[in-house]
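Novice: how would this look folded up:
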Amino acid sequence: MKTYHTLLYYCYSHIDQAEQFAADHLQFCKSLGLVGRIIVADEGLNGTVSGTPAACNAYMNAVHADPRFEKIDFKIDEVDEPSFLKMHCRYKSEIVHSGLRDPKIIDPTRETGKYLEPREFLEMKDREDVVVLDVRSNYEHHVGRFKNAVTLDIENFREFPEKINELAKYKDKKILTYCTGGIKCEKASALLLQEGFQDVYQLHGGIIKYGKEAGGKDFEGKCYVFDNRLTVDVNNINPTTVSICYNCGTTTSRMVNCANPECNEHVTQCEACGEKMQGCCSDLCMSHPRKRPYDGTGYYVKIPQPVNFEKINLRKRKISANPTLHS
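Specialist: Next up, the predicted model:
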């Protein structure tokens, strides 16, 4: 029997005095002994928390008791150890960074794609009049994605609006959007509707719920998650591995964060290259003076840093040295 639970959830619901709510909610989570990461914004909540089953049940009951959050659909994973090391609850401008902050333009509480439950998604996804659209970032869909899904070349979800024109050729199709837990699809599907797409759907509960309720059929590879597990299995029907090692090209689903904190790139890296490169994605990163010690996991406690030109230029130099890294 697993000792701990990990909860994944989100909710678009207006929160008054959201910054104070975040501070109070942090103390509440700590009082239950939870660890995790929660983002609070005026538009709602986005969280992953981990703790004992009793603590997680107490948390879900308390959140559901608030009328603003009574409809939250918690995805529950049983885990051997807590999925985080600390508890963070922070106020931000959005619960998922999209750049679509004006509720007069995009408001998931008003208009969004039609929900498809996992088994409905499974039944529809292979039809000829359907396009399955992955709205996640490159590092997420590189390690796992639905069979025949359309993926976008984006480093962050905030780049999604820039890719709408590339999808225009699918306007006569039914668009089935999906992401990890559903949160990105709320805004992605709303934006597609605004841009003239007629039949837009979203996988309710995302890949995680699909794995639990539909067995994960035809999801190839693993699902990236935003905690120290990095990836999880979702397909117990026809599993396969689709990702390759960033360094040597061998098949692997093992994902790490680069040991150079100025890079922190999410990459798939086999164990042999992990040892050889000491958790770094390139020779450039191996020589960085702030390189973190490698413990074999490739997971590091995130240290908030402003976006800087060193990281941007480092990435350009690595791609220039090996243009196949992101193919």
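Novice: From now on I want contacts and neighbour counts done on CA atoms only, so please keep to that.
Specialist: Fine.
Novice: does residue 77 really touch residue 3, like I thought?
Specialist: No: between residue 77 and residue 3 there is no contact under Cα atoms under 8 Å: 10.8 Å.
Novice: Settle it for me: which of the two has more neighbours?
Specialist: residue 77 (16 against 12; other Cα atoms under 10 Å).
Novice: For the more buried one, which non-adjacent residue is spatially closest?
Specialist: Nearest residue to residue 77, sequence neighbours excluded (Cα to Cα, 6 or more residues apart in numbering): residue 6, at 5.1 Å.
Novice: which outside residues touch whichever strand or helix holds that neighbour?
Specialist: Using DSSP states H and E, residue 6 sits in strand 4-12. Residues outside strand 4-12 that contact it (Cα atoms under 8 Å, 6 or more residues apart in numbering): 43-53, 56, 69, 72-83, 108-109, 181, 183.
Novice: May I see the PyMOL selection of the buried members of those residues?
Specialist: In PyMOL, this line selects whichever of the contacts of strand 4-12 come out buried by 16 or more other Cα atoms under 10 Å:
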select buried, resi 43+44+45+46+47+48+49+50+51+52+53+56+69+73+74+75+76+77+78+79+81+82+83+108+181+183
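Novice: Which members of the contacts of strand 4-12 occur in helices, if any?
Specialist: Among the contacts of strand 4-12, the members falling in helices (DSSP state H) are 53, 56, 183.
Novice: And those residues, which is closest to residue 30?
Specialist: Comparing those against residue 30 with Cα to Cα places residue 56 closest, at 11.8 Å.
Novice: Distance check, the closest one against residue 31.
Specialist: 12 Å (Cα to Cα, to the nearest Å).
Novice: next one: residue 14
Specialist: From residue 14 to residue 31 the distance is 25 Å (Cα to Cα).
Novice: Show me which of those two is the more surrounded one.
Specialist: residue 14 (15 against 10).
Novice: I figured the more buried one hits residue 45, correct?
Specialist: No: if you go by Cα under 8 Å, residue 14 and residue 45 don't touch, sitting 9.1 Å apart.
Novice: Just say helix, strand or coil for residue 288.
Specialist: For residue 288, the assignment made with DSSP: H, G, I helix; E, B strand; the rest coil gives coil.
Novice: pretty sure it contacts residue 260?
Specialist: Yes: applying Cα under 8 Å, one finds residue 288 in contact with residue 260, separated by 6.5 Å.
Novice: who has more neighbours, those two?
Specialist: The neighbour count for residue 288 versus residue 260, taken as other Cα under 10 Å, is higher for residue 260 (24 against 15).
Novice: Please generate a structure for the following sequence too, so the two can be compared:
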Amino acid sequence: MGIPGCRGREVAVLTGSDSSLSRRRCPLPLRRPLVVTVRALPLRTSLVCPGRLEALCSQQWRKQQRVARFCAASGLPSSEGYDGGQPADEDFLVVNFYHFVPIQSPEAEVSNHLMFLQGRDIHGRIYINEQGINAQYSGPREDALAYAKWLRGDDRFSGILVQVSPATGGHAFPRLKLRYKPSLVQLEGGASHLPLVDPAKRATPLPPSEWRRRLQGAKGEALGGGEAGSQDRKCLLLDVRNGYEWDIGHFRGAQRPNVDCFRSTTFGQSESADSDPLAGIDKENTDVLMYCTSGIRCDVYSTILREKGFQNLFTLSGGVSHYLKSEGPAEWLGNLFVFDSRLSLPPAAYNPESEDRGEEKAIPQDGNSTFASCYICRSRVAELRHRNCANLDCNFLFLCCSRCVEKMKGCCCSDCTAASRLRPALVGSQRYSKWHTYRDSEA
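Specialist: Okay, the predicted model is just below:
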């Protein structure tokens, strides 16, 4: 059955109840694993009389000093293996990391993590299985960094790259989902059969500085498979993300991926050059430079390409987020799409110095009709940030200019403006709440 007003169209969903982004046509798993939810106890609030104000300020100062001493003693997050710095004025952080390593008893591992997180204010998605861990979560600085430090105290995870960025307005995730998951990333057919724990079966990681050097040394046609300094060696830049992520930011020379859901990615598995940038390339003499947000999608998909005969695979170590922290916006256009309530982050969120040096541009130009363009009128948008359609039964994730937001009442098409479950058009970076919030207000 089609979706009202959006019949036959794939729909991206990013709701307030779950910050995971999916496509309606992506097949659902036959059964859902048990989700273990850890909720922080509500904080008690009370009126503060003037006589207690000085004491409370002193307590707050002492707490800040304890956090500072904790970070200094732990080497967080500036010590080796941590990335993102310590945003001085942010109370909440968003932390991302993943690691492929054999885990003999993943269910017991989940229990250990749950025990450590008891009493800590952590929201996010933390998945564990026999192949390792994949985590994205938010929390107050002390809790967020304590969990990362605790994990790195285990020899199996001592070398993981922990990436830290500032949260905006508290938690970036609605709740904590910490569970066993058969596949650490969603992929057609699953990923449990892939040799993820063997580094030799994955793409060769390149540090950000080397990645930048290669991009700058392979301009123009070389990034699309042309020559790169030699008649025999070629180079192709492959964006292993979704098309809507590309629409707000990408590396110069990267082709827009014809993908709306990563689990349906088929790069290197077809002969159609229109939908597959790897179709027909010389597998032995072409260097494929792969990138994604944090690196995990490239690591997973590169094992598939290895099996398909691609010999020269390279991935951006730590993904775009690590690159922006290290190199700033050099060779990068726009913002970075993130899978949490923030949705979009400028390079300055990872590297504030790049903004001070004037390296960022408001809306850069790349000549492509879909980049930074309004989904409705195709004009250039003023803000590189997606929004959900105001029609609850559509919820399509799209870019929209301010004029079309007002004209279409926050909807993606005229049919949706007449929908029965219509929410108000949101302003700025606001996120939609549960439907009953709007239903009850109308009543």
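Novice: if we can go back for a sec, the residue nearest to residue 77 of structure 1 pairs with which position in structure 2?
Specialist: With TM-score structural alignment defining the correspondence, residue 6 of structure 1 maps onto residue 94 in structure 2.
Novice: and its match, how far is that from residue 372 of structure 2?
Specialist: The value you get for residue 94 of structure 2 to residue 372 of structure 2, if Cα to Cα is used, is 25 Å.
Novice: and what of residue 381 of structure 2?
Specialist: 6 Å.
Novice: Show me the common contact partners of these two, please.
Specialist: Joint contacts of residue 381 of structure 2 and residue 372 (Cα under 8 Å, 6+ apart) are residue 399.
Novice: Residue 399 of structure 2 pairs with which position in structure 1?
Specialist: Looks like residue 399 of structure 2 aligns to residue 268 there (TM-score structural alignment).
Novice: Burial check on the nearest residue to that match once chain neighbours are set aside, number of neighbours?
Specialist: Distances taken as Cα to Cα, 6+ apart put residue 255 closest to residue 268 of structure 1, at 4.2 Å, once the chain neighbours are dropped. Residue 255 of structure 1: 28 surrounding residues under other Cα under 10 Å.
Novice: same thing with residue 115 of structure 2?
Specialist: Neighbour count of residue 115 of structure 2, defined by other Cα under 10 Å: 11.
Novice: What lines up with the residue nearest to residue 268 of structure 1 in structure 2?
Specialist: Using TM-score structural alignment, residue 255 of structure 1 pairs with residue 386 in structure 2.
Novice: go on, residue 188 of structure 1?
Specialist: By TM-score structural alignment, residue 188 of structure 1 lines up with residue 301.
Novice: can you pull the contacts of that match?
Specialist: Per Cα under 8 Å, 6+ apart, neighbours of residue 301 of structure 2: none.
Novice: Three-state assignment for it, please.
Specialist: Assignment for residue 301 of structure 2 (three-state DSSP): helix.
Novice: And it, how far from residue 269 of structure 2?
Specialist: Plainly put, residue 301 of structure 2 is 12 Å away from residue 269 of structure 2 if you go by Cα to Cα.
Novice: what do you get for residue 136 of structure 2?
Specialist: Distance from residue 136 of structure 2 to residue 269 of structure 2, by Cα to Cα: 30 Å.
Novice: same thing with residue 329 of structure 2?
Specialist: 32 Å.
Novice: Looking at those two, which is more packed in?
Specialist: More crowded of residue 329 of structure 2 and residue 269, by other Cα under 10 Å: residue 329, with 24 against 13.
Novice: The more buried one maps to what in structure 1?
Specialist: By TM-score structural alignment, residue 329 of structure 2 lines up with residue 216.
Novice: Surely that match and residue 223 touch.
Specialist: No: using Cα under 8 Å, residue 216 of structure 1 is not in contact with residue 223, being 10.3 Å away.
Novice: got the buried residues for stretch 158-178 of structure 1?
Specialist: For stretch 158-178 of structure 1, the neighbour count (16+ other Cα under 10 Å) marks 159-161, 171, 173-178 as buried.
Novice: just those now: which is nearest residue 317 of structure 1?
Specialist: Among these, and counting by Cα to Cα, the member closest to residue 317 of structure 1 is residue 159, at 21.6 Å.
Novice: what about the nearest residue to the closest one once chain neighbours are set aside, which helix or strand?
Specialist: Distances taken as Cα to Cα, 6+ apart place residue 98 nearest to residue 159 of structure 1, at 7.3 Å, with adjacent residues excluded. Assigned by DSSP H and E, residue 98 of structure 1 belongs to neither a helix nor a strand.
Novice: got a list of what the aligned residue in structure 2 for residue 98 of structure 1 touches?
Specialist: Mapped onto structure 2 by TM-score structural alignment, residue 98 of structure 1 lines up with residue 187. Counting by Cα under 8 Å, 6+ apart, residue 187 of structure 2 makes contact with 262-265.
Novice: Quick check: residue 187 of structure 2 vs residue 302 of structure 2, distance?
Specialist: 13 Å.
Novice: cool, residue 317 of structure 2 as well?
Specialist: Residue 317 of structure 2 sits 13 Å away from residue 302 of structure 2, going by Cα to Cα.
Novice: before we move on, what about residue 330 of structure 2?
Specialist: From residue 330 of structure 2 to residue 302 of structure 2 the distance is 25 Å (Cα to Cα).
Novice: In terms of packing, which of these two has more residues around it?
Specialist: residue 302 (24 against 17).
Novice: Would you mind measuring from the more buried one to residue 294 of structure 2?
Specialist: 14 Å.
Novice: what do you get for residue 196 of structure 2?
Specialist: 16 Å.
Novice: Give the aligned equivalent of residue 86 of structure 1 in structure 2.
Specialist: Using TM-score structural alignment, residue 86 of structure 1 sits opposite residue 175 in structure 2.
Novice: Test my guess that its match contacts residue 126.
Specialist: No: applying Cα under 8 Å, one finds residue 175 of structure 2 not in contact with residue 126, separated by 11.0 Å.
Novice: Now do the match of residue 329 of structure 2 against residue 75 of structure 1, distance only.
Specialist: Noted for residue 216 of structure 1: a distance of 14 Å to residue 75 of structure 1, by Cα to Cα.
Novice: again, but for residue 273 of structure 1
Specialist: 34 Å.
Novice: ok, now residue 17 of structure 1?
Specialist: From residue 17 of structure 1 to residue 75 of structure 1 the distance is 27 Å (Cα to Cα).
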